Structures are given as structure tokens and as C-alpha cells.
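A.B. asks: sequence unknown, structure follows:
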């Protein structure tokens, strides 16, 4: 989970997910949000879900969330 710009809140939660091979093509972002609404506190539910092929990892296998955050911040902002 990383932060994304939100005009109303300032920041919102964005989930970047790598689906299992058996679920590729079946998993939809709205499925993830629905699951999160049932299992997580309201402020933790992602407002945006991105499905990825892989996550950047360090040599020890930890997810490099700062790299994900930098990639997201480098993208041009969407106009409403």
C-alpha cells in the first residue's frame, strides 16, 4: 500500500497487488475493494487498486515501497 494524491483528503490509500498465477485475468480491482471493506477499517480501504506483474524487491526480498511511491508520484496527475 502506498499513498496517492487526493484533492479532498490530501492523501488516499493505493494498493499495488500481484495476483497469483491462478487468479490472473480473474481478479478485478473492485473485488479487492469489496474484500477490504468487509475486513479492514474504513480509513485503510484502498481507494485505488493497481494490478502488477511484479513488485520491486531488495536483495533480501523486502518490497521497495519507496520505489513504488516514486513511480506513482512521477506519473502525470489525472484531470477530473
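C.D. replies: Nice, I can see it. On a predicted model such as this, the values are computed, not experimentally measured, just so you know.
A.B. asks: hey, let's count contacts and neighbours off CA atoms from now on
C.D. replies: Will do.
A.B. asks: Nearest residue to the middle of the chain?
C.D. replies: residue 15 (1.7 Å; Cα atoms, centre = their mean).
A.B. asks: ok, and what's touching the host helix or strand of that residue?
C.D. replies: If you go by DSSP states H and E, residue 15 is part of strand 10-17. Applying Cα atoms under 8 Å, 6 or more residues apart in numbering, the contact partners of strand 10-17 are 1-6, 44-52.
A.B. asks: let's bring in a second model and compare:
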């Protein structure tokens, strides 16, 4: 089944400590792809908290929940605000500790 990043981004963006978010698919040997969320967050937010938020929302099936959360300084975007997912897939981001 297809997974639409915007659906997952909308759920994550509802968390008060999430300032910005982007979701991509990452190659996975077992499943073909797995969901990865890149998050600009307020200090103290953890991957565990975000996973619990996704579970509690009731809006995401288990297979749509991110399997990995990467905390970043910023989400790369075009001048018009479109997320540059290609840069995230290519590893062109700066990981930070929230």
C-alpha cells in the first residue's frame, strides 16, 4: 500500500514541540522501504515521545509510523517552501540533539 508523506507529516506536526517535519522513504531490506521522519524540534523532544504521539493519534496505521526519527537543524526547502526530499535522501542534512 502507498504511503503519502504529507499524511504522516500532518500527524507529527500536531505535536506542540515539532517546529517542522519532513517524511521520506528509506530503503529497507525486508520491507522495500521504511518511513523516516526528519524533525525540527523544541529542546527535550525524543523519538520515543514522537512514536507515542503517532500511536496515540489513531490516524496512522502501524506500517505508516516512522521507524526512525532524525532531529535536524532545518528542513531543506525551495524558495517557494516545497520540501527538498532528495537532499534528505542523499544525506545532505545536519543532525542535532533536541
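C.D. replies: Now that the structure is in, tell me what you want to look at. Remember, predicted model here, so these are calculated numbers, not experimental data.
A.B. asks: Tell me which residue of structure 2 lines up with the residue nearest to the centre of structure 1.
C.D. replies: Mapped onto structure 2 by TM-score structural alignment, residue 15 of structure 1 lines up with residue 37.
A.B. asks: if we can go back for a sec, among the contacts of strand 10-17 of structure 1, which are in strands?
C.D. replies: Of the positions in those, 2-6, 48-51 sit in strands, assigned by DSSP state E.
A.B. asks: so how far is residue 54 of structure 2 from the counterpart of residue 62 of structure 1 in structure 2?
C.D. replies: Matched across to structure 2, residue 62 of structure 1 falls on residue 82, judged by TM-score structural alignment. Using Cα to Cα, to the nearest Å, one gets 24 Å for the distance from residue 82 of structure 2 to residue 54 of structure 2.
A.B. asks: Now the strand holding residue 15 of structure 1 on structure 2. Mean distance?
C.D. replies: Compared with structure 2 after fitting, strand 10-17 of structure 1 deviates on average by 0.6 Å (mean Cα distance after the TM-score superposition for structure 1).
A.B. asks: Next secondary structure after that strand?
C.D. replies: helix 29-39.
A.B. asks: Now do that next one: distance to the chain's middle.
C.D. replies: 12 Å (Cα atoms, centre = their mean, to the nearest Å).
A.B. asks: what residues does it touch?
C.D. replies: 45-51.
A.B. asks: which of these lies closest to residue 19 of structure 1?
C.D. replies: residue 51 (7.1 Å; Cα to Cα).
A.B. asks: Please name the spatially closest residue to that closest one (chain neighbours excluded).
C.D. replies: Distance criterion Cα to Cα, 6 or more residues apart in numbering; nearest residue to residue 51 of structure 1, sequence neighbours excluded, is residue 17 at 5.0 Å.
A.B. asks: hang on, the earlier thing: neighbours around the match of residue 62 of structure 1, how many?
C.D. replies: By the criterion of other Cα atoms under 10 Å, residue 82 of structure 2 has 10 neighbours.
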